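Enquirer: what follows is a predicted structure for the sequence shown.
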Amino acid sequence: MQAPGAASRWLLPLLAGCAGSCSPLCRAARGAPPAPDYAPRRAPRPAPGRSRPRRSRGRADERSRGVRCGQGAMSGDGARRAAGAEREEFVGFFPQVVRRGLPARLSPQVLEYNVPGGKYNRGLTVLAAFRELAGPQQQDPESLRCALAVGWCIELFQAFFLVSDDIMDQSLTRRGQLCWYKKEGIGLDAINDAFLLESSVYRMLKKYCGERPYYLHLLELFLQTGYQTELGQMLDLITAPVTQVDLNRFSEQRYKAIVKYKTAFYSFYLPVAAAMYMTGIDSKEEHDNAKAILLEMGEFFQIQDDYLDCFGDPALTGKVGTDIQDNKCSWLVVECLRRVTPDQRKILEENYGRKEPEKVAKVKELYETLGMKAAFQEYEEKSYQRLQELINKHANRLPKEIFLGLAQKIYKRQK
């Protein structure tokens, strides 16, 4: 049972004490008269000479033609404006998430603190992929609202995983602010808050997509992805227990398994697969093709994340890296173990997985000595080239723009 102080965080104090000065998010959660129905932005007209690939359910001939990429591409400024407008549209839908994701008597604080603040790549991918895949008759306002809602469902899913992960890893900051469990008065009540974030996903799916023909596909997709991610988290925890440092557990095979299940499925496959189901693309062949690209992209992303945990700027990443202290099976330590001499391995064994700043510094010094920065840069170039090859091979019947756009977003990222 939650302590009274914790309960007051969720239960609004009898809706008293507010004279209309609260935020729009708070007013929505308190059951104030709803704003007019959200009107999604229709997809912009393509620039002259550019034809948007469209897909309609039941149009087998259209699907089999494939899409040629890069013809009449939008200018750089135009693309940035379009991306900015799509982001603004997506963020503008968040009050609907607060209002409908939780019962009206529950405080929106947990949602407001943990769900916004990221880059929204996962949620925006749903919206962008939906617009690329949907035929004209699927671009009606109600269908676009469903796409926005599903995008936010993935952001809620992400918040659930991050709140839980921060507790297990004993992290200090997330997205430039204290981790939720570190806030005064929260503590381990954050475990139940994480469960509520997860439950909000399924409330939103039912409210927005419950009457749609693809609802069961989405439900199964989210349930399966949650299971896979939790398996990945478990594998991560048993590979690198905080209380027992054993470098023999760290192998490339084990690392790839952790990344595939813990990160790649929910961060890359889930958003695109959701958009595919929403536009009637449900064949195993096309989902397998998408998965072949997106799981590889997820590994690329996680290796970047491991590098930034050690060498990134906290002012940009929004968090203080703790992989060394937490005894994590990261790409850096796996690659380091392939390069070390016996004496260098001894240094790693004596210092890895320890909290003392001087021991962490010795591990980072060893990484520098072994040229891990250069090794990562070489990996990044080769991996990005491999992604291009996979896209050309597997995206024959899906718009390449979806995958190329994702790859370009994460290439050379600093946060």
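Expert: Received it, and whenever you're ready, just let me know what you need. Note that this is a predicted model, so its numbers are computed, not measured.
Enquirer: going forward, measure contacts and count neighbours with C-alpha atoms only.
Expert: Will do.
Enquirer: pretty sure residue 179 is touching residue 171, no?
Expert: Yes. Contact criterion Cα atoms under 8 Å: residue 179 and residue 171 qualify, at 7.0 Å.
Enquirer: let me know the secondary structure of residue 355.
Expert: coil (DSSP: H, G, I helix; E, B strand; the rest coil).
Enquirer: what about the residue lying closest to it once chain neighbours are set aside, which SS state?
Expert: In this structure, residue 355 finds its nearest non-sequential neighbour in residue 325, 4.9 Å apart by Cα to Cα, 6 or more residues apart in numbering. The three-state assignment at residue 325 reads coil, by three-state DSSP.
Enquirer: any idea how many residues pack against residue 325?
Expert: Residues lying near residue 325 (other Cα atoms under 10 Å) number 19.
Enquirer: the one 10 residues further on too?
Expert: Neighbour count for residue 335, taken as other Cα under 10 Å: 18.
Enquirer: can you name the next helix or strand after the strand or helix carrying it?
Expert: Residue 335 belongs to helix 331-339 when elements are defined using DSSP states H and E. Downstream of helix 331-339, the next assigned helix or strand under DSSP H and E is helix 342-351.
Enquirer: can you point out the buried residues in that next one?
Expert: By 16 or more other Cα atoms under 10 Å, the buried positions in helix 342-351 come out as 344, 345, 347, 348, 351.
Enquirer: from the chain's centroid, how far away is stretch 121-134?
Expert: 13 Å (Cα atoms, centre = their mean, to the nearest Å).
Enquirer: and for stretch 265-272?
Expert: Worked out by Cα atoms, centre = their mean, stretch 265-272 lies 8 Å from the chain centre.
Enquirer: same check on stretch 321-335?
Expert: Per Cα atoms, centre = their mean, the centroid offset for stretch 321-335 relative to its chain is 20 Å.
Enquirer: may I ask which two of the buried residues of helix 342-351 are separated the most?
Expert: 344 and 351 (10.8 Å; Cα to Cα).
Enquirer: second structure for comparison follows:
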Amino acid sequence: MSPSASKEKFINQFKELVDELVGILASYKMPQEAIDWFVKNLNYNTPGGKLNRGLSVIDTYCILKGVTPDSLSDEEYKKVAILGWSIELLQAYFLVADDIMDKSKTRRGQKCWYLVDGVGDIAINDSFMLEAAIYALLRKHFRGESYYVDLLDLFHEVTFQTELGQLLDLVTADEEHVDLSKFSLEKHSFIVRFKTAYYSFYLPVALAMYMSGVSNEADLKQVKDILIPLGEYFQIQDDYLDCFGTPEQIGKIGTDIKDNKCSWVINQALIHANEEQRKDLDINYGRKDDKAEQRCKEIFNDLKIQQIYQEYEEEAVGKIREQIEKVDESRGLKKDVLTSFLQKVYKRSK
């Protein structure tokens, strides 16, 4: 099955899940006006991205089972796709809330949900609804499975970890009180591992492992020890693209400089800047001003941050490849699961 066909099949499954969620709301006798709003929320915020996290659950499951996606029974495919869409719902929940907190303008090439006409602060509750949909679907389809509690525990743990990362991000990068002395690569590493790596990299693989029966604690630790550093590399890529990529590339307007984000780019700049450059960064970083943003970018270019990133990338990927080669496959875990993730991330441009 081609990547486009796999994605189309996955999206068609989402349409069925929306109908199921409508049925759940109808069973509570929810008025049609509210049901229609929830459907709009689901369709606007959930399926619009690249869907890599959700599709990775299916890909990982198939690798572990030694099958192809088109050889799965309809029921087996639906269940693993539900796990994939559960991550996409989690992602949608985080993004809707994050855009409000960051006062972002665009997301995935369209207006942020809270900026859509008539939405506003309702988006706060809409983010909660996206998260709640995860547990409604898991309860309906997995309650009878021996690993049901493991799924719930995993989602709750990863959600908490992600929110810890967001907390440190917010208190370190207060938009109202810019203080670059609060930044460090150590803080950045914690933020990206907790805010991104757990739910974007470890969660898809762990979900597939539970469903496939390859869920020994030693194997879960093996994948975590590789996927969390891989997720950190992914977020550093994201930080880099936010600054040096175009809106057409990344599907949004980069806001890290104006939002006073504790990004990898600014932390590298702080390490390499001379006294005059540091003063200029203190003056211009985190300001809602186009000229100030441009001055920061000029300093980043003068410091050759793009070259520093390329050197970092090769070193990080080399270490990850070494770790993958050492993976113990004796209990059913397969190196291909981890290799496929690395291939998706390495040298990406969006």
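Expert: Noted; the coordinates are in hand. All figures in this text were calculated on a predicted structure; none of them were measured in a lab.
Enquirer: before we move on, the earlier item: quick one: what's aligned to the residue nearest to residue 355 of structure 1 in structure 2?
Expert: Matched by TM-score structural alignment, residue 325 of structure 1 corresponds to residue 258 in structure 2.
Enquirer: please identify the helix or strand for residue 274 of structure 1.
Expert: Going by DSSP H and E, residue 274 of structure 1 is in helix 270-278.
Enquirer: now for that helix, which elements pack on it?
Expert: helix 121-133, helix 141-169, helix 215-239, helix 284-311 (3 or more Cα pairs under 8 Å, 6 or more residues apart in numbering; DSSP states H and E).
Enquirer: highest average neighbour count across these?
Expert: Burial of these is given as mean neighbour count (mean count of other Cα atoms under 10 Å); helix 121-133 ranks first at a mean of 24.
Enquirer: where does the residue mapped onto residue 3 of structure 2 from structure 1 sit: helix, strand or coil?
Expert: Matched to structure 1 by TM-score structural alignment, residue 3 of structure 2 sits across from residue 83. In three-state terms, and counting by three-state DSSP, residue 83 of structure 1 is helix.
Enquirer: can you count the residues close to residue 83 of structure 1?
Expert: For residue 83 of structure 1, the count of nearby residues is 14 (other Cα under 10 Å).
Enquirer: and the most centrally placed residue in structure 2, how close does it get to residue 88 of structure 2?
Expert: Closest residue to the average C-alpha location of structure 2: residue 200 at 4.4 Å, with Cα atoms, centre = their mean. Using Cα to Cα, to the nearest Å, residue 200 of structure 2 is found at 10 Å from residue 88 of structure 2.
Enquirer: coming back round to it: the helix holding residue 274 of structure 1 against structure 2, how far on average?
Expert: Compared with structure 2 after the fit, helix 270-278 of structure 1 shows a mean deviation of 0.4 Å (mean Cα distance after the TM-score superposition for structure 1).
Enquirer: please tell me which residues of structure 2 that helix aligns onto.
Expert: By TM-score structural alignment, helix 270-278 of structure 1 lines up with residues 203-211 in structure 2.
Enquirer: still on that earlier bit, what lies in contact with the helix holding residue 335 of structure 1?
Expert: 250, 251, 252, 255, 303, 306, 307, 345, 367, 370, 372 (Cα atoms under 8 Å, 6 or more residues apart in numbering).
Enquirer: now for the residues you listed: which two are most distant?
Expert: Using Cα to Cα, those reach their maximum pairwise distance at 303 and 345, which is 21.6 Å.
Enquirer: stretch 255-275 of structure 2 spans what distance, first to last residue?
Expert: 25 Å.
Enquirer: residue 136 of structure 2 -> structure 1?
Expert: Aligned partner of residue 136 of structure 2 by TM-score structural alignment: residue 203.
Enquirer: how about residue 305 of structure 2?
Expert: By TM-score structural alignment, residue 305 of structure 2 lines up with residue 372.
Enquirer: show me the contacts for its match.
Expert: 332, 336.
Enquirer: which residue packs closest to the alignment partner in structure 2 of residue 132 of structure 1, ignoring adjacent ones?
Expert: Counting by TM-score structural alignment, residue 132 of structure 1 corresponds to residue 63 in structure 2. For residue 63 of structure 2, ignoring the flanking residues on the chain, the nearest one in space by Cα to Cα, 6+ apart is residue 337 at 6.5 Å.
Enquirer: who's in contact with that neighbour?
Expert: Listed by Cα under 8 Å, 6+ apart, the contact partners of residue 337 of structure 2 are 60, 63, 64, 205.
Enquirer: residue in structure 1 paired with it?
Expert: Under TM-score structural alignment, residue 337 of structure 2 pairs with residue 402 in structure 1.
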